[in-house]
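Asks: what would the 3D arrangement of this be:
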Amino acid sequence: MRVLVTGANGFVGRALVLRLAKQRHWTALAAVRALPPTESDWYSGDSIEADIEHISLGDLTRASLEPVLFSGVDVVVHCAARVHVMHESEVDPLSAFRDVNVVGTLKLAEQAASVGLKRFVFISTIKVNGEATVLGEPFRADDLPAPEDAYGLSKLEAEQGLSQLAARTGMEVVIIRPPLVYGRGVKGNFGSMIKLVEKEIPLPFGSIHNKRSLVGIDNLVDLIVRCIDHPAAANQVFLAGDGQDLSTPELVRSLAMAMGKRARLIPLPTRVLSFGATLLGKRALAHRLLGSLQVDITKTRELLEWQPRHSVEEGLRRCFVTSSQGGRV
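Replies: Predicted structure coming up:
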């Protein structure tokens, strides 16, 4: 089976292409905006046991996609996106998100449907469900969407457009909504947390009593691969997760254990943390550290007969294992 993966130089797309390339019954076609000078620019530190074909899509919102692009392709996995931006520079962020995540996605999907592709797998986000949950009341795949920011709204609009396209053309659409994805080479807030724990810096999170769902990159890739050809995945929405929720202090301790470091937690009241974060203009970050966001993956487990391959502890350990030590499978 030939699978076209967009965003193949991104965190999720890259891991997916490597997995597909190492399984004999898949052929990976790595699609990016601009081709790299050499494969090693993407896959440094990872052994490549099969050839990976690369193609350039250009700007999906403006480029004219030729039918030959999909020659021999059975399934598209669309990972490319304008993701959540920590320091937004756009005057109109919603328009910027819509341009890439809605217009670009639907243009690609329309072209795929027009040449008779069987399935389109869309990597969305848990932000479509919302930003937070009440402790013990996780999001479910079939909940009414309630996005609160431009990124989440753009992904919801793309999902809605894809569903309409599926109904009109018969092309199967599969939607996966992951929460925070972590793994070797992760950046953003999670990467910053790793650096703080690695330096054994005292962190004021000892009194936080929340629960958050995460998904390791290897578990997410496993789920995507299952959705590529599983009959029950057609026209469904799935939530991704490791199946084990952690509080912020538990995450710090687990990271420290994975690195062989000491977790240094100070029990500062959460109201003090919240107030301080507001003063520093870091309310969004404080919300993630203090609040809960849980996902229920029961539908994913049962309908796809799928289980996360790695526990959270194993997933965190794999953040710090090089490929020569067996970090990739």
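
Asks: CA atoms for contacts and neighbours, from now on please.
Replies: Fine.

Asks: right, and Ser311 touches Asp242 too?
Replies: Yes: at 6.4 Å, Ser311 counts as touching Asp242 under the criterion of CA atoms under 8 Å.

Asks: for comparison, sequence B:
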Amino acid sequence: MKTQLLITGSSGFVGRQLIQHLQGHSDYNVRALVRRMPDVLVTGVDYAVLPDFSAVTVEGPALQGVDVVVHLASRVHVMNDTESDPLEAFRRVNVGYTLQLARSAVAAGVKRFIFVSSVKVNGEQTALGRPYSETDIPSPVDPYGVSKMEAEDALRELAAQTGLEVVIVRPVLVYGPGVKANFANMMKWLKKGVPLPFGAITNQRSLVALDNLVSFILTCVSHPAAAHQTFLISDGEDVSTTQLLIRLGKSMGSPARLIPVPEWLLVLGATILGRKALSQRLCGSLQVDITKCQQLLGWAPIVTLDEGLDATAQHYLGEQTQ
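Replies: Reported below is the predicted structural model:
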């Protein structure tokens, strides 16, 4: 018998890839929660149209027959939040609505609830060579990270009360075809051949390719040992910002033109310009240990970092020629 999945956030960056990967899959029936019917329908996918995931109720059709919920939808991290109380805004959606969905799932007989959280629950930065692990005490810094931590705690409490199998996945920065924000900006700079002052950065950062994250989520859907566990997920290969730009430039056919500006000077300049957070992402380290994913679930990345960068670059270049 096929497993019935309900996927929230199905129109987002990760959700779209997950839906495409599941198209025609012999082991799953897929129901995608959407705000409006997409222009292009994926064959074999059942679409449930609701204003947002907070509108899912036990009486409604979205949860009927569902075995596993993959909860991707959330109020996402933004650089310049215009909310007067950002923490309350994040809590309302990422904690309140998530717990409401999970309670409805319990009432509907759902067996497993996969919550895609964030490495920001652990914190913003690691000491070089000392990656985060699942046993570390959470130390979120911003409202988004705090809300994700509180959602995790609420789901674990619900699981203890009801037996719902909660699985928590904390990805690092996700990249892949269609990636936006800073990663897309890097590709734009490289394509234009802009000289960049990032030639002497010695940090180490974990990334996760979209294909690897989707593969891991699907492993968590079916693997018995994933129940009631928390996982940090990455490609398993860390790179410095300098190395990333060099390798991404190679994937794009646009060799990176990097100037070896000392890290301390980059940080100072960014701080003066009010971009200290950006300098932290460019110069600071953020590594995760995926040993638990590998040993407990027998999972391994399905694409290498270079393969993921190649796919990302080729998609970007293809978009530029349209």
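
Asks: between Ser311 and Asp242 of the first structure, which one's more packed in?
Replies: Asp242 (25 against 15; other CA atoms under 10 Å).

Asks: what does Gly116 of the first structure align to in the second structure?
Replies: Residue correspondence to the second structure (TM-score structural alignment): Gly116 of the first structure is matched to Gly109.

Asks: how about the strands in the stretch 151-300 of the first structure?
Replies: Counting by DSSP state E, counting those that start in this stretch, the stretch 151-300 of the first structure has strands at residues 172-177, 180-182, 214-216, 237-239.

Asks: and those: which comes nearest Pro138 of the first structure?
Replies: For the strands of the stretch 151-300 of the first structure, distance to Pro138 of the first structure was read as CA to CA. The smallest value, 10.8 Å, belongs to strand 237-239.

Asks: just checking, what packs against that closest one?
Replies: Contacts defined by 3 or more CA pairs under 8 Å, 6 or more residues apart in numbering; DSSP states H and E place strand 237-239 of the first structure against strand 172-177, helix 298-304.

Asks: 7 Å - rerun?
Replies: If contacts are counted by 3 or more CA pairs under 7 Å, 6 or more residues apart in numbering; DSSP states H and E, strand 237-239 of the first structure sits against strand 172-177.

Asks: which part of the second structure lines up with the strand it packs on?
Replies: Going by TM-score structural alignment: strand 172-177 of the first structure matches residues 165-170.

Asks: quick check: chain neighbours aside, which residue is closest to Arg309 of the first structure?
Replies: Asn219 (6.0 Å; CA to CA, 6 or more residues apart in numbering).

Asks: against the second structure, where does stretch 246-253 of the first structure fall?
Replies: Counting by TM-score structural alignment, stretch 246-253 of the first structure pairs with residues 239-246 of the second structure.

Asks: what is the distance between the top helix by length along the first structure and the centre of its chain?
Replies: In the first structure, assigned by DSSP state H, the helix with the most residues is helix 150-169. Relative to its chain's centre, helix 150-169 of the first structure lies at 17 Å (CA atoms, centre = their mean, to the nearest Å).

Asks: give me the contact list for it.
Replies: For helix 150-169 of the first structure, contacts defined as CA atoms under 7 Å, 6 or more residues apart in numbering pick out 83-84, 93-94, 97-98, 101-102, 105-106, 113, 124-125, 127-128, 147, 172-173.

Asks: and the residues you listed, which are buried?
Replies: Burial by neighbour count, judged by 16 or more other CA atoms under 10 Å, picks out 97-98, 101-102, 105-106, 113, 124-125, 127-128, 147, 172-173 from those.

Asks: can you redo those as CSV with secondary structure and distance to Lys195 of the first structure?
Replies: Shown next, in CSV, are these (DSSP: H, G, I helix; E, B strand; the rest coil; distance: CA to CA, whole Å):
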residue, secondary structure, distance to Lys195 of the first structure
Phe97, helix, 29
Arg98, helix, 33
Asn101, helix, 31
Val102, helix, 34
Thr105, helix, 34
Leu106, helix, 38
Ala113, helix, 44
Ser124, coil, 28
Thr125, coil, 25
Lys127, helix, 26
Val128, helix, 29
Pro147, coil, 30
Glu172, strand, 42
Val173, strand, 38
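
Asks: which two of these have the greatest separation?
Replies: It's Ala113 and Pro147 that sit farthest apart of those, by CA to CA, at 27.5 Å.
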